[in-house]
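[1] Pasted the sequence and its predicted model underneath.
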Amino acid sequence: MTAVDFAAFVENLADIASDTILPFFRTALGAEDKNVGGAFDPVTEADHAAESAMRRLIIETFPHHGIIGEEFGSVRSDADYVWVLDPIDGTKSFIAGMPTWGSLIGLLREGSPTYGMIVQPFTRERFVGDGVGALWRGPGANREVIERKLKTRACGDLSKATLLTTSPLLYAESKLPAFRRVEERVRLSRYGGDCYAFAMLAAGHVDCVIESGLKIYDIAPLIPIIEGAGGIVTNWDGGSATQGGDIVSSGSAELHDTVLKLLQG
């Protein structure tokens, strides 16, 4: 079975996530702190409900598949097929009423990202990719649903590039100087993107995204979208990004090489 065969099932998972999460958005929803005593790491009822619903459908449909999720951990993570779920990537943005969050759904085959989707229920957008191609689906000018191919922007000059990161406050003190070396050379730097930053890179609106301390569920679902749109995503050492860590993604190989050299000092 190929990733394409799972496409309709992923759409069902996306519908479940959307239907579960959207009623909570911009309400008086409370958030618990998963990291009591450390940096604020919120989780909401919407996170738990959406991941639970997606897990139920996966287990009912593919009982031999594995699952890695942000809220409820891993089961059968050594299976040939493993689903990677982040019900709300960007929970801080979610509880602040900002629409730069999304539900991430990814599929690993023998440990490699083979299919991924970003679902943004509020803007009614979906970004999907299989590593070979990538598509955006969302509302058109007359609110009809339209679809178009995603393609990264071929910017090779860092001085003309737009850079996104969620927040420098999330970087360890030892990692921040590396990020600043890149930031001081770009034309424009913006904060607060969460998963939506990677979506905008795949869509060709920004040129580079740098993050630090990501988990597998933060990045694995995004890799097939970025690569399917022609982009590159690695860790700061130029290795695989699948397991998370310090991650950089660029729209062109030339720009990526430049950024890696600066990050490595």
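    Yep, it's here. What you see is a predicted model; the values in this text were computed from it and never measured. Numbers count the residues shown, from 1 in each chain.

[2] Could you use CA atoms for every contact and neighbour count after this?
    OK.

[3] wait, what's in contact with P221?
    84-85, 104-107, 113, 115-118 (C-alpha atoms under 8 Å, 6 or more residues apart in numbering).

[4] Check those and tell me the two furthest apart.
    Longest distance between any two of the contacts of P221 is 13.9 Å, between P113 and I118; criterion C-alpha to C-alpha.

[5] Which element, helix or strand, includes L163?
    Per DSSP states H and E: L163 is located in strand 162-165.

[6] this is the comparison structure:
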Amino acid sequence: MRRSHGRARGVKFERRDGQYYEQTVRQLCELARSICSSHAGQSFQFVRKEDRSPVTELDREIELALRACINSRHPDDSIIGEEFGLLEGAQGRSSARRWVIDPLDGTKAFVTGSPLWGTLIGVLNDGKPWLGAIEMPALHRRLFSFDIEAVREDDSIRTSPCSDLTAARLCTTTPDKFTSVEQSGFDRLSKSVAVHRYGGDCFNYAALATGQCDLVVEAGLAPHDFLPIVPIVQQAGGEMTDWQGQVLTENSAGKVLAASTPALHFQALQTLAVAYDG
């Protein structure tokens, strides 16, 4: 397997331990893909949750299946998912590991016929993003981050070398979640780049990690929306932080900036910051 030039980040671990977690992540991706395949062509009704976001029975089915698999292989680990919240590890035992699950990232895309949705699976180690996966069944596409490498199925991946804001390709899912101040920062950024596009959800980060776009900017996200993605972007050579350049954690406010290179990330941060300084 060809190694990427991604930088090793996160908490050190025993190789055998890491391999076992890698096996679980692969198994979870296969499970999510299998469930989606079994419902191919089926139309799902959705209901709105308290935050007005849509949810379908497929969201819930995938998350319950993933939770059961994780609990059987890693009973000491805690699990937090979008639909069913936090489940602590087995009583009387503890682990530094926490699984983070978004069973269907891009439910709006899913219920409107777009293929740009997927399942996000992440593992935190002592609170830091450690391993991650983006499983996109409708596109037959899967990205992982393992150890010091990011891969697409069995091929290493790499972000683009773009380091000039004026040449950058920018993606964001929707401006609907931006506050007026955030919108001001995004408008300034979008006017500075070569091209920008709306829509995409987790697909945008997959495109960034494989060199097909250069910047992803989002706001109003929950931890399950971004924590599984951080290791993939970083190990493919990119940078991913909040809008102030701080490390993303479970306590982050939900504003995310991902860039293909450190130089581009710095320029984007400076441009977004003008809105807060003005």
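    Thanks, I have it. What you are looking at is a predicted structure, and each value in this text was computed from that prediction instead of being measured.

[7] Superposing both, give me the TM-score.
    The TM-score (TM-score structural alignment, normalised by the length of the first structure) is 0.91; 253 aligned residues with a C-alpha RMSD of 1.5 Å.

[8] Can you check which part of the second structure the strand holding L163 of the first structure sits on?
    Residues 169-172 of the second structure are where strand 162-165 of the first structure lands when matched by TM-score structural alignment.

[9] average offset between that stretch and the first structure?
    Once superposed with the first structure, the aligned residues differ from stretch 169-172 of the second structure by a mean of 0.2 Å; criterion: mean C-alpha distance after the TM-score superposition for the first structure.

[10] Residues contacting that stretch from elsewhere in the structure, which ones?
    With C-alpha under 8 Å, 6+ apart as the criterion, stretch 169-172 of the second structure contacts 190, 193-201, 204, 213-218.

[11] Tell me which residue lies nearest the centroid of the first structure.
    Nearest residue to the geometric centre of the first structure (C-alpha atoms, centre = their mean): C195, 3.9 Å.

[12] Tell me who's in contact with the residue nearest to S260 of the second structure when sequence neighbours are not counted.
    Once flanking residues are discounted, S260 of the second structure sits nearest to G238: 4.4 Å by C-alpha to C-alpha, 6 or more residues apart in numbering. Residues near G238 of the second structure by C-alpha under 8 Å, 6+ apart: 6, 159, 209, 258-262.

[13] matching residues in the second structure for the following helix or strand past the strand holding L163 of the first structure?
    Next in sequence after strand 162-165 of the first structure, counting helices and strands by DSSP H and E, comes helix 176-183. Aligned using TM-score structural alignment, helix 176-183 of the first structure spans residues 183-190 in the second structure.

[14] Next, the mean deviation of the matching stretch compared to the first structure.
    So stretch 183-190 of the second structure averages 0.6 Å relative to the first structure (mean C-alpha distance after the TM-score superposition for the first structure).

[15] for that stretch, which positions count as buried?
    For stretch 183-190 of the second structure, a neighbour-count test (16 or more other C-alpha atoms under 10 Å) marks 183-186, 188-190 as buried.

[16] Save those residues as TSV, and put in distance to S145 of the second structure too.
    Shown next, in TSV, are these (distance: C-alpha to C-alpha, whole Å):
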residue	distance to S145 of the second structure
Q183	31
S184	33
G185	30
F186	29
R188	32
L189	29
S190	29
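
[17] What is the nearest of those to Q244 of the second structure?
    For these, the nearest to Q244 of the second structure is G185 (12.0 Å; C-alpha to C-alpha).

[18] doesn't D277 make contact with the closest one?
    No. At 10.2 Å, G185 of the second structure does not count as touching D277 under the criterion of C-alpha atoms under 8 Å.

[19] joint contacts of the two?
    With C-alpha under 8 Å, 6+ apart, G185 of the second structure and D277 have no common neighbours.

[20] Show me the strands in the stretch 1-150 of the second structure, by range?
    Using DSSP state E, counting those that start in this stretch, the strands of the stretch 1-150 of the second structure run over 46-48, 54-56, 78-81, 85-87, 97-105, 118-125, 128-136, 141-146, 149-152.

[21] Mind picking the two most distant members of the contacts of G238 of the second structure?
    Top of the distance list for those (C-alpha to C-alpha): G6 and A258, 14.7 Å.

[22] And those two? Which one has more around it.
    A258 (30 against 21; other C-alpha atoms under 10 Å).

[23] what do we get in the second structure for G102 of the first structure?
    In the second structure, G102 of the first structure lands on G118 (TM-score structural alignment).

[24] Please tell me how far the closest residue to that match other than its chain neighbours sits from S180 of the second structure.
    Leaving aside its sequence neighbours, G118 of the second structure sits nearest to M136 (C-alpha to C-alpha, 6+ apart; 4.2 Å). M136 of the second structure sits 32 Å away from S180 of the second structure, taking C-alpha to C-alpha, to the nearest Å as the criterion.
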